[in-house]
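Visitor: I'll drop the sequence and a predicted model, then ask my questions.
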Amino acid sequence: MSGCAATSTGNVGWLQTLLPALHRYDRGITTILHAGDWWMDSRAVDYWSRRSGIERILVTLGNHEPYNEYTPLLEAHPGRAIRVSQFVWLLPRPWRLEIHGREILSLGGAASVDRKWRTPGKDWWDDERILDEHVVAASARSADVMVTHESPDDTPVAQVAALLRCNPNGFPDDALEESAASRAQVDKVWTAVNPKLLFHGHMHVAGSGTTADGHTVVSLGRDAAEGNAALLDLVDMSVDIPSLRVLRGW
């Protein structure tokens, strides 16, 4: 495989299971495209990356990051990815890179529907918002792949659409309105960029769906759950989502 693995986890315990499992499953995986909620001990991540043949982890920021640490780093070096450890890079918002001839667009940010239960400056920051300026910058030209934390609003993923319809966790109306506005920002970029594939985290539900005109969205499951990782072959743009049973060798 000439490609990457996409995942979304903020759990070092799960990462030390996942990275070796991915290496056993496909030794061609050297790049991880991380779809947000990155809040981990870089030393532990580097240790398991080194043991698992991973050369770089490229982090698209989500909504549960220590933005009090990350925003100053990104603002001090505008337009540059920030290397925070031997293997981990934080990507600006937005950011484009090319891997194996494919252009990948990273669009960070998402709305915290649980903000009511969080403390500003401690475990919630307004920096999570996807701003209009992010949308304009991200929409400049097409890309083959998008990596976001937030889901597009007009999602073809049945599991995500069902979750949005039912609100099973009873989040307040104002939080749902902020979430809808955040997803609408992703929609604008998704429409402008027209990628064949979009990977996102955030919804804690795994699934995939394809639009009528052939554009696929993959929603990654939460850490330690089915569908938390997807393998992307950048030669033929195929996606493989191995089960936990296969990854763990059961």
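Guide: Sure thing, it's come through.
Visitor: C-alpha only now, for contacts and for neighbours.
Guide: Will do.
Visitor: how about the helices in the protein?
Guide: 12-25, 42-51, 67-76, 132-138, 158-166, 173-193, 244-247 (DSSP state H).
Visitor: mind putting these in a markdown table, distance to Trp89 included?
Guide: Shown next, in a markdown table, are these (distance: least, Cα to Cα, whole Å):
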| stretch | distance to Trp89 |
| --- | --- |
| helix 12-25 | 16 |
| helix 42-51 | 10 |
| helix 67-76 | 11 |
| helix 132-138 | 19 |
| helix 158-166 | 28 |
| helix 173-193 | 22 |
| helix 244-247 | 25 |
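Visitor: Kindly reformat those as CSV containing mean neighbour count and distance to Ser208.
Guide: Output for the helices of the chain, formatted as CSV (neighbours: other Cα atoms under 10 Å; distance: least, Cα to Cα, whole Å):
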stretch, mean neighbour count, distance to Ser208
helix 12-25, 18, 20
helix 42-51, 17, 27
helix 67-76, 14, 29
helix 132-138, 16, 23
helix 158-166, 14, 8
helix 173-193, 18, 16
helix 244-247, 14, 17
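Visitor: how near is Leu18 to Leu107?
Guide: 24 Å (Cα to Cα, to the nearest Å).
Visitor: And for Leu90?
Guide: 12 Å.
Visitor: what about those two, which has more around it?
Guide: A side-by-side neighbour count of Leu90 and Leu107, using other Cα atoms under 10 Å, places Leu107 first with 31 against 22.
Visitor: Does that one touch Val147 like I think?
Guide: Yes. Applying Cα atoms under 8 Å as the test, Leu107 and Val147 come out as touching, 6.3 Å apart.
Visitor: How about the contacts made by the nearest residue to Arg83 once chain neighbours are set aside?
Guide: Setting aside the residues directly before and after it, Arg83 is nearest to Trp89 in space (Cα to Cα, 6 or more residues apart in numbering), at 4.4 Å. Contacts of Trp89 were listed using Cα atoms under 8 Å, 6 or more residues apart in numbering, and they are Arg56, Ile57, Leu58, Val59, Ala81, Ile82, Arg83.
Visitor: out of the helices of the chain, nearest to Asp233?
Guide: Counting by Cα to Cα, Asp233 lies closest to helix 12-25 out of the helices of the chain; the figure is 13.7 Å.
Visitor: try it against this one:
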Amino acid sequence: MSDAGISHREMLRWGLTIADAAEIPAVANATLQRAHEAALAQKNEEIVQLRDQVSDLAARLADLELESPSAEIGTSTAPASATTRPAAAACRRATAKSLSAVWFDWHIGQPWSTSKKRDRKRYHDAKLTVAYMKLFLPAGFQLGEAGTNAKAGVVKTGVAAESGILQYLRALGLNNSAYGTVIKALKKHHKEGKLDSRIEHYRKLLQSGRAVDLTPPHARPELMPVAKDKQAEQTLRAED
């Protein structure tokens, strides 16, 4: 090499450069592998959540079907007891609900009916939860139709709304999907005005007939954009 005018130091430098270049594909492959594993882990988590949602909804549907409507039409039946209802049903009710299960109970169980005794706090929480969920169905929804596909439509929209909420919160760093935690976070974001654009979009869906369900007006809480609330408050103060 000395005859070619190449020094020993230059040879060493070239050798190190070649060695570094050989390591680049290995580093890139390792990075891709880690990204692939992270994506798989997230998909597996989403699959587990969806599976739990389906199981929960199926259980709630079974519970609702066990509740006999005969008392409303004058037929006497013995009330359900511990022997007629599986212990698993009571256990399921004691566990934390998913958002989609609350959505399903609201639209299928119709707790706003005055003929049904209800827990006021649970009713209020469910009403507010459903109102927030509607904000995460940007394409709208049609739940007014009747028939055999009505329940399937409720399940589909509930799962879609829950998925939208969890993705929204996950992007903000909140990975806890527990019902209470999610609603607490949404209330906070509502007060901070972070849901204003979604509320405005939902109102447009209502006006254009692209958001339809069977919930009566008195059972629909009106979510106000924080900016408009503040503007209205300032107007009232100015008038005083």
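Guide: Arrived safely. These figures come from a predicted structure and were not determined experimentally.
Visitor: Quick check: TM-score for this pair?
Guide: After superposition, the two chains reach a TM-score (TM-score structural alignment, normalised by the length of structure 2) of 0.24; 103 aligned residues with a Cα RMSD of 6.0 Å.
Visitor: quick one: the strands in structure 2?
Guide: 141-142, 211-212 (DSSP state E).
Visitor: typed the wrong thing, it's structure 1
Guide: 3-7, 31-34, 56-59, 82-83, 88-90, 95-99, 102-107, 145-148, 197-200, 207-210, 216-219, 229-233, 238-240.
Visitor: Can I get these in a markdown table including distance to Glu177 of structure 1?
Guide: Formatted as a markdown table, the strands of structure 1 follow (distance: least, Cα to Cα, whole Å):
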| stretch | distance to Glu177 of structure 1 |
| --- | --- |
| strand 3-7 | 27 |
| strand 31-34 | 26 |
| strand 56-59 | 26 |
| strand 82-83 | 32 |
| strand 88-90 | 28 |
| strand 95-99 | 27 |
| strand 102-107 | 20 |
| strand 145-148 | 19 |
| strand 197-200 | 20 |
| strand 207-210 | 23 |
| strand 216-219 | 21 |
| strand 229-233 | 29 |
| strand 238-240 | 32 |
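Visitor: Surely Lys188 of structure 1 touches Val135?
Guide: Yes. At 7.1 Å, Lys188 of structure 1 and Val135 qualify as touching, with contact defined as Cα under 8 Å.
Visitor: Glu103 of structure 1 and Val193 touch, don't they?
Guide: No. Between Glu103 of structure 1 and Val193 there is no contact under Cα under 8 Å: 10.8 Å.
Visitor: Can you give me every residue that contacts Ile18 of structure 2?
Guide: Per Cα under 8 Å, 6+ apart, neighbours of Ile18 of structure 2: none.
Visitor: Among the contacts of Trp89 of structure 1, name the buried ones.
Guide: Arg56, Ile57, Leu58, Val59, Ala81, Ile82 (16 or more other Cα atoms under 10 Å).
Visitor: Would you convert these into a markdown table that also reports distance to Ala44 of structure 1?
Guide: Rendered in a markdown table, the data for the buried ones among the contacts of Trp89 of structure 1 read as follows (distance: Cα to Cα, whole Å):
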| residue | distance to Ala44 of structure 1 |
| --- | --- |
| Arg56 | 14 |
| Ile57 | 13 |
| Leu58 | 16 |
| Val59 | 16 |
| Ala81 | 21 |
| Ile82 | 18 |
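Visitor: Name the nearest of those residues relative to Glu69 of structure 1.
Guide: Ile82 (11.9 Å).
Visitor: about what we covered before: which of the strands of structure 2 sits closest to Ala30 of structure 2?
Guide: strand 141-142 (43.7 Å).
Visitor: Determine the set of other helices and strands touching that closest one.
Guide: Applying 3 or more Cα pairs under 8 Å, 6 or more residues apart in numbering; DSSP states H and E, one finds that strand 141-142 of structure 2 makes contact with strand 211-212.
Visitor: Mind doing that once more with 10 Å?
Guide: Helices and strands touching strand 141-142 of structure 2, as assessed by 3 or more Cα pairs under 10 Å, 6 or more residues apart in numbering; DSSP states H and E, comprise helix 150-171, strand 211-212.
Visitor: buried ones in the first one?
Guide: Meaning helix 150-171 of structure 2. Buried residues in helix 150-171 of structure 2 (16+ other Cα under 10 Å): 150, 153-155, 157-159, 161-166, 169.
Visitor: quick revisit: so which of the helices of structure 1 is nearest Leu231 of structure 1?
Guide: helix 12-25 (8.9 Å).
Visitor: Also compute the angle for the lengthiest helix in structure 2 relative to helix 150-171, please.
Guide: Ranked by residue count, the top helix of structure 2 under DSSP H comes out as helix 8-66. Helix 8-66 of structure 2 runs at 150 degrees relative to helix 150-171, counting by axes from the mean of the first three to the mean of the last three Cα atoms, to 10 degrees.
Visitor: closest to Gln159 of structure 1 out of the strands of structure 1?
Guide: Nearest of the strands of structure 1 (Cα to Cα): strand 207-210, 6.1 Å.
Visitor: The strands of structure 2 into CSV, with extra columns for mean neighbour count and distance to His124 of structure 2?
Guide: CSV is the format used below for those (neighbours: other Cα under 10 Å; distance: least, Cα to Cα, whole Å):
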stretch, mean neighbour count, distance to His124 of structure 2
strand 141-142, 16, 22
strand 211-212, 18, 21
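Visitor: Quick one: closest of those strands to Thr181 of structure 2.
Guide: Nearest of the strands of structure 2 (Cα to Cα): strand 141-142, 25.4 Å.
Visitor: what's the neighbour count on Thr129 of structure 2?
Guide: 23.
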